[in-house]
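S.K.: Predicted model follows, preceded by the sequence.
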Amino acid sequence: MTLGWRLKKARESRELTQVELGRLIGVTDATINRYEKDLRSPDPSTLKKLASVLETSVDYLLETAKGPDHDFEQLWPEGIKVLRRAHNKLSDTERERMLRLINAFIKEAEDEAEKGKK
């Protein structure tokens, strides 16, 4: 996967257009398009802005970070979109409740998986 591919996926998962992303970091949509098509690479300063706005790391965009957190975004982009949308709409109290529910669900799934191994 290239920087352009990762950039596009990160932008899409945040439901931003090329125009919106360009405005947020101070470049044109044509420049974002060139980055995503790997026709041009952002300078270090712009790369930092992209990572910040897209809530990811420079390492991820440059492919130097390959971990489960980043793989998860690739494997379940719809789930990530739902969580981001909910995060933006919920109060702090509601977010905490949602996180507790997710953690309880994960614990239950892990417990069931462990029972299946015995």
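M.R.: Good, I have the coordinates.
S.K.: only C-alpha atoms for contact and neighbour calcs from this point on.
M.R.: Fine.
S.K.: Would you mind listing the buried residues in the helix or strand hosting D71?
M.R.: Using DSSP states H and E, D71 maps to helix 68-75. Applying a neighbour-count criterion of 16 or more other Cα atoms under 10 Å, one finds 70, 73 buried in helix 68-75.
S.K.: to the chain's geometric centre, what's the distance from the helix or strand harbouring G79?
M.R.: According to DSSP H and E, G79 maps onto helix 77-89. When distances are taken as Cα atoms, centre = their mean, to the nearest Å, helix 77-89 is centred 10 Å away from the chain's centroid.
S.K.: what is the orientation angle of that helix with helix 68-75?
M.R.: Calculated by axes from the mean of the first three to the mean of the last three Cα atoms, to 10 degrees, helix 77-89 forms an angle of 110 degrees with helix 68-75.
S.K.: just checking, what packs against helix 77-89?
M.R.: helix 3-13 (3 or more Cα pairs under 8 Å, 6 or more residues apart in numbering; DSSP states H and E).
S.K.: what does the helix or strand just after the helix it packs on contact?
M.R.: Helices and strands here follow DSSP H and E; after helix 3-13, the next one along the chain is helix 18-25. Contact with helix 18-25 is made by 11, 28-33, 46, 49-50, 53, as judged by Cα atoms under 8 Å, 6 or more residues apart in numbering.
S.K.: try this one next to it:
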Amino acid sequence: MAIAERIKELRIQKKMTQQELATKVGLTYMQIGKYETQKSNPSSEVLQRLAKALDTSTDYLMNGSQDKAASAQLTDKELIRQFKEVEQLDNEDKHLVKTFLDAFITKRHVQKLAH
């Protein structure tokens, strides 16, 4: 996957229009369109602003490493290590871990609403 496809994919995942991304980065929507169609490549400065706006790393935008994208979004190294271990589990065990996480997060949301 090329940098153009990664920019577009992340923008769509974040439910942003080209105009919204352009505004965040300080460009025009036409320039974002050029990046997404490989008609132009962002400068290193613009690449940094795009990475920040898309909550990823410049490494991910340029090279596409999923580990680097996850690491860029997560700062807790122990949590990253644990997630990598969970990925190695069979589907049944992964489902169990996800169920526990969902239950814990839901409990915290309910507690916040109660206060």
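M.R.: Structure's in. What do you need? Keep in mind that this is a model prediction, so the values were computed, not measured.
S.K.: just to revisit the earlier point, identify the residue range in the second structure corresponding to the helix holding G79 of the first structure.
M.R.: Under the alignment (TM-score structural alignment), helix 77-89 of the first structure falls on nothing in the second structure.
S.K.: for that helix, which positions count as buried?
M.R.: Residues 77, 80-81 are the ones in helix 77-89 of the first structure that count as buried (16+ other Cα under 10 Å).
S.K.: Go through these and name the one nearest E114 of the first structure.
M.R.: Nearest to E114 of the first structure out of these is I80 (Cα to Cα; 26.0 Å).
S.K.: so the closest one makes contact with S13?
M.R.: Yes. Look at I80 of the first structure against S13 with Cα atoms under 8 Å: they come within range, at 7.1 Å.
S.K.: circling back: from the buried residues of helix 77-89 of the first structure, pick the one nearest E108 of the first structure.
M.R.: Nearest to E108 of the first structure among the buried residues of helix 77-89 of the first structure, counting by Cα to Cα, is I80 at 20.6 Å.
S.K.: so who does N41 of the second structure touch?
M.R.: Applying Cα under 8 Å, 6+ apart, we find N41 of the second structure in contact with 34-35.
S.K.: Just say helix, strand or coil for it.
M.R.: For N41 of the second structure, the assignment made with DSSP: H, G, I helix; E, B strand; the rest coil gives coil.
S.K.: Look up how far T58 of the second structure lies from it.
M.R.: As for N41 of the second structure, its distance to T58 of the second structure is 13 Å (criterion: Cα to Cα, to the nearest Å).
S.K.: Which strands or helices does the one helix or strand Y35 of the first structure maps to pack on?
M.R.: Using DSSP H and E, the element containing Y35 of the first structure is helix 29-36. In terms of contact count using 3+ Cα pairs under 8 Å, 6+ apart, helix 29-36 of the first structure is assigned the packing partners helix 3-13, helix 18-25.
S.K.: between those helices, which gets nearest to N88 of the first structure?
M.R.: So among those, helix 3-13 is nearest, using Cα to Cα, at 13.6 Å.
S.K.: got the angle between that closest one and helix 68-75?
M.R.: Relative orientation of helix 3-13 of the first structure with respect to helix 68-75: 70 degrees, computed using the same axes, to 10 degrees.
S.K.: Return the set of buried residues in helix 3-13 of the first structure.
M.R.: In helix 3-13 of the first structure, counting by 16+ other Cα under 10 Å, buried: 3-4, 6-11, 13.
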